[in-house]
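> I'd like to go over a predicted model; first the sequence, then the structure.
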Amino acid sequence: MRVLVVEDDEHIAGPLAEGLRRFGHEVRHLHEGGQAVAFAREADFVLLDLGLPDLDGHEVCRRLRENSSVPVIAVTAREDELDRVLLLQEGADDYVVKPYSLRELLARMEAVCRRARGNRRCAGEREPGCDGAAEDEDGTDAGAGRAVRRYGPLVVDARARRATVDGRAVELTRREFDLLAALMSDAGAVRLREDLINEVWDTNWYGSTRTLDVHVGTLRGKLGHRQWIRAVRGVGFRLALPGAA
């Protein structure tokens, strides 16, 4: 796998690159965030340090997500929960807090790639879904891959990873789209919190379950109405048409 290590400290980047190469990865070391944005399309994975000399790591993460779907793990020395939540909202797939072990980093990279299965930039596989899926009478596609799902004015195209509401494109991060797709897979039914976390963040997720609530809140805002996603206290969430009971 082609890995970009974006780290301005040679004492950290050197041993990290050597360790990754021992496990068969092709490593390119960059010192600045602007370089990461420029070269992201040539990589399968980005390890992004937040303390860069030219751009704040949060800004780099946002720019990467504007132009690329490459998986990103942020490397931070900050232990503040809000800071880590912001990273995830801005498009990071995961994070590690310094100091960390190579074993932990490799495990997190593997987990991110499992979640990104179907994303050619990471797993080298064709995206799931089927071409030319038909729609049945209630507006839900009848093809086996169910590439396109409709629920009222909401349309989710899993193969293109695109969502629209009343024809308006909804700009989503990778994690937000995965969460919406998980809710859309059984629209109207309650999805358990544990199931959503396992499906969207992987069963090896180490973080706080509060992350799910943060992503739900952000997703509601982007869909244009809080009632798109209803909370069932102590149980989970369900997709619902705004204004419906």
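Okay, I see it. Numbers count the residues shown, from 1 in each chain.
> for the rest of this, base every contact and every neighbour count on C-alpha atoms.
Noted.
> what about the strands in the protein?
2-6, 26-30, 45-49, 72-76, 94-97, 148-151, 154-157, 162-165, 168-170, 190-192, 229-232, 236-239 (DSSP state E).
> report the contact partners of residue 155.
148-149, 163-165 (C-alpha atoms under 8 Å, 6 or more residues apart in numbering).
> nearest to residue 49 among the residues you listed?
residue 163 (30.6 Å; C-alpha to C-alpha).
> tell me the spacing between the closest one and residue 230.
19 Å (C-alpha to C-alpha, to the nearest Å).
> of those two, which one has the most company?
Shown here are residue 163 and residue 230; by other C-alpha atoms under 10 Å, residue 163 has more neighbours (23 against 18).
> any idea which of the strands of the chain is most buried?
strand 45-49 (a mean of 25; mean count of other C-alpha atoms under 10 Å).
> quick check: angle from that strand to strand 72-76?
In terms of direction (axes from the mean of the first three to the mean of the last three C-alpha atoms, to 10 degrees), strand 45-49 departs from strand 72-76 by 20 degrees.
> name the helices or strands packed onto strand 45-49?
Judged by 3 or more C-alpha pairs under 8 Å, 6 or more residues apart in numbering; DSSP states H and E, strand 45-49 is in contact with strand 2-6, strand 72-76.
> can you show me the helices along the protein?
10-22, 33-39, 57-67, 81-89, 102-115, 174-184, 193-201, 210-223 (DSSP state H).
> mean neighbour count added to those, as a markdown table?
Listed next are those as a markdown table, based on neighbours: other C-alpha atoms under 10 Å:
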| stretch | mean neighbour count |
| --- | --- |
| helix 10-22 | 14 |
| helix 33-39 | 18 |
| helix 57-67 | 20 |
| helix 81-89 | 18 |
| helix 102-115 | 17 |
| helix 174-184 | 21 |
| helix 193-201 | 17 |
| helix 210-223 | 17 |
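> adding another structure so you can compare the two:
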Amino acid sequence: MGWRQTADGRTVVEHDWSTDARSGRAIQEVLAQHVDTTCRLPDSIRRIAGVDIGFEDDGATTRAAIVVMDPADLSVQDSVLVREPTRMPYVPGLLSFREIPAALVALDRLSTLPDLLMVDGHGIAHPRRLGVATHLGLACGLPTIGVAKKRLTGQYDAVPDTRLAWTPLTHRSETIGAVLRSRVRVKPIFISPGHRIDLGTAIDWTTRTLTRYRLPETTRAADRLASDRDRRRAAAARN
């Protein structure tokens, strides 16, 4: 495992992605010490992106979708969908080792890198503080936010049934995220810093990208691209 400086000044970690569970946990313990939860966003955010990663072929293929948007109006500026062989079997708590290699390939295929990644998954709201959003941030050197549909770890009080209300998500006396009510009478979502961002900024950007749906437009668009939902709906409408 080592660190590398990219041509555009990003500091990224490099390590073996095809590893066993014990080695993976050891890598997580080391990487967790390098997570930065202070805001490192540029003064001007010109591009934000949603990232969705899933699996096909009974897990043999990893699918990564990235949709880049203009933060002013959430219009799509770029998108990419890649499929890569899955390098590691599923191990609880080590999902990022399965998911991130394909996401890095997708990032490399974008015409321009975004300033901020919003990832469908957890950031530091992870037992070892290294969910997929955090791990991806360390691997690509970009600020990341975790936007998850379900809790992985931690405790929280009931969230008021008011849009944009939230309560802290805590674990071992540490605040690791926020449980946010994105829609009234709809289950909340779980927001956590990934890397190079703080919780307040993570909440702010999540609320900025919410429309009338439960999920922010960034990760919702990436999920839609990954599932090819729009094409299938159009085909169904023609039949």
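That came through fine. Given the structure is predicted, the values throughout are model-derived calculations rather than measurements.
> what value does the TM-score take for this pair?
The TM-score (TM-score structural alignment, normalised by the length of structure 2) is 0.31; 128 aligned residues with a C-alpha RMSD of 6.1 Å.
> related to what we said a few turns ago, what would the helices and strands packed on strand 45-49 of structure 1 look like in TSV with distance to residue 105 of structure 1?
Shown next, in TSV, are those (distance: least, C-alpha to C-alpha, whole Å):
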stretch	distance to residue 105 of structure 1
strand 2-6	12
strand 72-76	9
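> indicate which one of those strands is closest to residue 193 of structure 1.
Of these, nearest to residue 193 of structure 1 by C-alpha to C-alpha is strand 72-76, at 23.5 Å.
> show me what the closest one is packed against.
Counting contacts by 3+ C-alpha pairs under 8 Å, 6+ apart, strand 72-76 of structure 1 packs against strand 45-49, strand 94-97.
> distance to residue 3 of structure 1 added to those strands, as a markdown table?
Shown next, in a markdown table, are those (distance: least, C-alpha to C-alpha, whole Å):
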| stretch | distance to residue 3 of structure 1 |
| --- | --- |
| strand 45-49 | 5 |
| strand 94-97 | 15 |
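> between those strands, which one is nearest to residue 36 of structure 1?
Of all those, strand 45-49 comes closest under C-alpha to C-alpha, at 8.0 Å.
> relative to strand 2-6, how tilted is the closest one?
10 degrees.
> quick one: the strands in structure 2?
2-5, 11-14, 48-56, 61-69, 76-85, 116-120, 144-148, 166-171, 174-180, 189-195.
> between the last one and strand 174-180, how big is the angle?
When the same axes, to 10 degrees is applied, the directions of strand 189-195 of structure 2 and strand 174-180 differ by 140 degrees.
> the inter-axis angle of strand 189-195 of structure 2 versus strand 144-148?
Using the same axes, to 10 degrees: strand 189-195 of structure 2 against strand 144-148 is 160 degrees.
> what is strand 189-195 of structure 2 packed up against?
Using 3+ C-alpha pairs under 8 Å, 6+ apart: strand 189-195 of structure 2 touches helix 132-140, strand 144-148, strand 174-180, helix 199-208.
> just those: most buried one?
Counting by mean count of other C-alpha under 10 Å, the most buried of those turns out to be strand 144-148, with a mean of 30.
> which residues sit in contact with residue 5 of structure 2?
Contacts of residue 5 of structure 2 by C-alpha under 8 Å, 6+ apart are 11-12.
> and the gap between it and residue 32 of structure 2?
19 Å.
> as a markdown table, the contacts of residue 155 of structure 1 with distance to residue 216 of structure 1 would be great.
Formatted as a markdown table, the contacts of residue 155 of structure 1 follow (distance: C-alpha to C-alpha, whole Å):
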| residue | distance to residue 216 of structure 1 |
| --- | --- |
| 148 | 21 |
| 149 | 19 |
| 163 | 15 |
| 164 | 17 |
| 165 | 17 |
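> and those, which two are furthest apart?
148 and 165 (13.4 Å).
> any idea how far residue 54 of structure 2 lies from residue 225 of structure 2?
Applying C-alpha to C-alpha to residue 54 of structure 2 and residue 225 of structure 2 gives a distance of 12 Å.
> residue 16 of structure 1 reaches residue 102, doesn't it?
Yes: counting by C-alpha atoms under 8 Å, residue 102 is a contact partner of residue 16 of structure 1 at 7.5 Å.
> the nearest residue to residue 225 of structure 2 once chain neighbours are set aside - how many residues pack around it?
Once flanking residues are discounted, residue 225 of structure 2 sits nearest to residue 65: 6.4 Å by C-alpha to C-alpha, 6 or more residues apart in numbering. Here the count is done by other C-alpha under 10 Å, and residue 65 of structure 2 has 27 residues near it.
> so who does residue 65 of structure 2 touch?
51-53, 79-82, 103, 106, 222-223, 225-226.
> let's have the residues you listed in CSV, adding neighbour count and distance to residue 233 of structure 2.
Formatted as CSV, the contacts of residue 65 of structure 2 follow (neighbours: other C-alpha atoms under 10 Å; distance: C-alpha to C-alpha, whole Å):
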residue, neighbour count, distance to residue 233 of structure 2
51, 31, 22
52, 26, 20
53, 25, 21
79, 21, 19
80, 21, 20
81, 23, 18
82, 19, 21
103, 27, 26
106, 21, 25
222, 27, 16
223, 22, 14
225, 20, 12
226, 23, 14
